[in-house]
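A.B. asks: generate coordinates for the sequence data below:
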Amino acid sequence: MDLTMMVEAAVVLSSGLKLTLTLTALALAAGFILSVPLAFVRAFARPALSLSVLAYTYVFRGTPMLVQLFLVYYGLGQIEAVRTSIFWVVLRDPFWCALLTFSLNSAAHTTEILCRGLQSVPKGMTEAAAALGLKRFQTARLVTFPIAFRISLPAYGNEVVGMIKGSSLASTVTLLEVTGMARQMVSTTFAPYEIFIVAGAIYLLLTSIAVKITQVLELHLATDGKSSLRRRTRLKTALPGATTP
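C.D. replies: The predicted structure follows:
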């Protein structure tokens, strides 16, 4: 094992780290924004609308992301209507093709994750919110979604990790993120062993950080919920005539 080559690889591959993080962060953000309304439709809408969202998530969750990327990058360019449309300015760029594919894939997974969380919210919570006079949108924003997100956070953490690793597929459409830089370096140095070990270590570091952030956020939300409960308890005991439960 050539340690000098590994050090050189670490320096070279770090230049692709910015693109990896950019693709991952933008795809997760776009996917999450898209998944929130879809999750509510999937969980609570009429069967026809719920099934249409299910069809979307079923296709994107059930097919390899590499195939989806090839269909967007190579397939859409074969359609004359696409090439003559205003969207071709974006779709001819491999970065935007990769971002579109990753976002749609992440949205499909996140939709099902949030849907399960929404369906797990106790019915008594929404009934209590209705009794307090909250409208449906207010109940969804202030009660249902925060609880569902807390329930769904461990599963969503797995989606974040999966997207970090999945971003390596961008190298198949000529993007020079970490894996793309590794492939380019291997083609000139003929040292795949050392270079891909370094690439793997970079992805391992990124996923470890993502897991740790998820754990900290879980702990924070759990602690915040307990603190809120303690504050409400203290307030009740401070009121005249209140009794400690």
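
A.B. asks: from here on, just use CA atoms for contacts and neighbour counts.
C.D. replies: OK.

A.B. asks: pretty sure Leu114 contacts Ala148?
C.D. replies: Yes. In this structure, Leu114 is within contact of Ala148 by C-alpha atoms under 8 Å, at 6.6 Å.

A.B. asks: ok, those two, which is more surrounded?
C.D. replies: Each of Leu114 and Ala148 has its neighbours counted (other C-alpha atoms under 10 Å); Leu114 has more, 29 against 21.

A.B. asks: against Thr22, how distant is Leu100?
C.D. replies: For Leu100, the distance to Thr22 under the criterion C-alpha to C-alpha, to the nearest Å works out to 13 Å.

A.B. asks: higher neighbour count, the two?
C.D. replies: Counting neighbours by other C-alpha under 10 Å for Leu100 and for Thr22 shows that Leu100 has the greater number, 23 against 14.

A.B. asks: wait, what's in contact with the nearest residue to that one once chain neighbours are set aside?
C.D. replies: The shortest distance from Leu100 to any residue other than its chain neighbours is 7.6 Å, reached at Ala27 (C-alpha to C-alpha, 6 or more residues apart in numbering). Under the criterion of C-alpha atoms under 8 Å, 6 or more residues apart in numbering, the neighbours of Ala27 are Leu99, Leu100, Phe102, Ser103, Ser106.

A.B. asks: what helix or strand does Ala27 sit in?
C.D. replies: In this assignment (DSSP states H and E), Ala27 forms part of helix 17-44.

A.B. asks: that helix: what's the following helix or strand?
C.D. replies: The C-terminal neighbour of helix 17-44 among helices and strands, as given by DSSP H and E, is helix 47-62.

A.B. asks: who does that next one touch, helix- and strand-wise?
C.D. replies: Here helix 47-62 is seen to pack against helix 17-44, helix 94-120 when contacts are counted using 3 or more C-alpha pairs under 8 Å, 6 or more residues apart in numbering; DSSP states H and E.

A.B. asks: contacts for whichever helix or strand comes after the shortest one, please.
C.D. replies: This points to helix 94-120. The first helix or strand that comes after helix 94-120 along the chain, using DSSP H and E, is helix 123-131. The set of residues that contact helix 123-131 without belonging to it, under C-alpha under 8 Å, 6+ apart, is Arg136, Thr139, Val143, Thr144.

A.B. asks: to compare with the earlier structure, here is another sequence to fold:
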Amino acid sequence: MDFTFLWETFLKLLSGVPLTLNLALVSTAFGALLAVLLTLMRLSSWRPVGWVAQFYVFVFRGTPLLVQMFVIYYGLGQFRPTLQAWGLWVFFREPYWCAIFALSLNTAAYGSEILRGGLQAVPHREVEAARASGMWGFLLYRRIVFPIAIRQALPAYGSEIILMVKATSLASVITMLEVTGLAAKLISQSYRAVEVFVVAGLIYLVLNFAITRLIALIEWWLSPHLRPAPTVSSGAALHHA
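C.D. replies: From the prediction side, this is the model:
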């Protein structure tokens, strides 16, 4: 095992981490906004709106992300005159924005189902108790529905964020030099695929470990009722008595 080569590879691949995190965070943020819209459409009482959202989720969950990225980056180039006329070619000619667009559309489909499940998991009795206490409209959702739904959906949505970090590796196929793109470049130069991919895998492992710890911290913060009660020493108890 050539540890010198592994260290040099690690330093080179480390330069792709900012782009990897940028792709993951930006696409997750845009995807979350779209996921909220899709969730509201799915829960709408107007059926045509719900059907549109359901079809969207079916398409983007049922087709590979790699195919979606190819269609957006390579396929839309066939419509360049139309996109130029609409002023969209400036956006779609850049691989970065095509990757963001594909990743955002994909994660929105999965995120909408996670959010819908979280909202539907809110106990009906708690909503009725809040209404009996005089809570209605936005106040009811802000204090009761949304906090419970977020707690219910957070573990699954955390897994989706981790999947998005790993999915950024597909951006390398459209010339993006994030961690996997740099790894492929190093392999073409050194022909040492095993060592390079081992280092790349370790980098993704560390990134995802940090994300899981952050999500666990947020989940702990949102669940004060699940924390153990503070213990009171016998001396303190006698003092208060």
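
A.B. asks: sorry, back to before: between the helices and strands packed on helix 47-62 of structure 1, which gets nearest to Pro64 of structure 1?
C.D. replies: helix 94-120 (9.5 Å; C-alpha to C-alpha).

A.B. asks: ok, average deviation of the closest one from structure 2?
C.D. replies: Between helix 94-120 of structure 1 and the aligned residues of structure 2, the post-superposition mean distance stands at 0.5 Å (mean C-alpha distance after the TM-score superposition for structure 1).

A.B. asks: what does stretch 29-36 of structure 1 give?
C.D. replies: With mean C-alpha distance after the TM-score superposition for structure 1, stretch 29-36 of structure 1 averages 1.3 Å from its match.

A.B. asks: how about that stretch: buried residues?
C.D. replies: Burial within stretch 29-36 of structure 1, assessed by neighbour count using 16 or more other C-alpha atoms under 10 Å, is assigned to Ala30, Gly31, Phe32, Leu34, Ser35, Val36.

A.B. asks: between the residues you listed, which is closest to Asp93 of structure 1?
C.D. replies: Distances from the buried residues of stretch 29-36 of structure 1 to Asp93 of structure 1 were compared by C-alpha to C-alpha; the smallest belongs to Ala30, at 18.1 Å.

A.B. asks: so what corresponds to the closest one in structure 2?
C.D. replies: Aligned by TM-score structural alignment, Ala30 of structure 1 pairs with Phe30 of structure 2.

A.B. asks: apart from its chain neighbours, what residue comes closest to that match?
C.D. replies: Of all residues beyond its chain neighbours, the one nearest Phe30 of structure 2 is Ser104 (5.8 Å), with distances taken as C-alpha to C-alpha, 6+ apart.

A.B. asks: ok, now which ones touch that neighbour?
C.D. replies: Taking C-alpha under 8 Å, 6+ apart, we find Ser104 of structure 2 in contact with Ser27, Thr28, Ala29, Phe30, Gly31.

A.B. asks: residues near the second one, how many?
C.D. replies: When you say that, I think you mean Thr28 of structure 2. Neighbour count for Thr28 of structure 2, taken as other C-alpha under 10 Å: 25.

A.B. asks: picking that back up, in JSON lines, list the contacts of helix 123-131 of structure 1 along with distance to Leu54 of structure 1, neighbour count and secondary structure.
C.D. replies: Below are these laid out as JSON lines (distance: C-alpha to C-alpha, whole Å; neighbours: other C-alpha atoms under 10 Å; DSSP: H, G, I helix; E, B strand; the rest coil):
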{"residue": "Arg136", "distance to Leu54 of structure 1": "23", "neighbour count": "13", "secondary structure": "helix"}
{"residue": "Thr139", "distance to Leu54 of structure 1": "24", "neighbour count": "19", "secondary structure": "helix"}
{"residue": "Val143", "distance to Leu54 of structure 1": "24", "neighbour count": "17", "secondary structure": "helix"}
{"residue": "Thr144", "distance to Leu54 of structure 1": "21", "neighbour count": "24", "secondary structure": "helix"}
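
A.B. asks: let me have those residues in JSON lines, extended by distance to Asp224 of structure 1.
C.D. replies: Shown next, in JSON lines, are the contacts of helix 123-131 of structure 1 (distance: C-alpha to C-alpha, whole Å):
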{"residue": "Arg136", "distance to Asp224 of structure 1": "25"}
{"residue": "Thr139", "distance to Asp224 of structure 1": "20"}
{"residue": "Val143", "distance to Asp224 of structure 1": "15"}
{"residue": "Thr144", "distance to Asp224 of structure 1": "17"}
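
A.B. asks: just give me the closest of these to Thr188 of structure 1.
C.D. replies: Within these, proximity to Thr188 of structure 1 (C-alpha to C-alpha) peaks at Thr144, which comes in at 54.2 Å.

A.B. asks: and stretch 56-70 of structure 2, what's buried?
C.D. replies: Across stretch 56-70 of structure 2, burial judged by 16+ other C-alpha under 10 Å covers Tyr56, Val57, Phe60, Arg61, Leu65, Gln68, Met69, Phe70.

A.B. asks: same thing with stretch 218-225 of structure 1?
C.D. replies: Judged by neighbour count using 16+ other C-alpha under 10 Å, the buried positions of stretch 218-225 of structure 1 are Glu218, Leu221.

A.B. asks: same question for stretch 42-56 of structure 1.
C.D. replies: Of the residues in stretch 42-56 of structure 1, those scored as buried under the neighbour-count criterion (16+ other C-alpha under 10 Å) are Arg42, Ala43, Ser50, Val53, Leu54, Tyr56.
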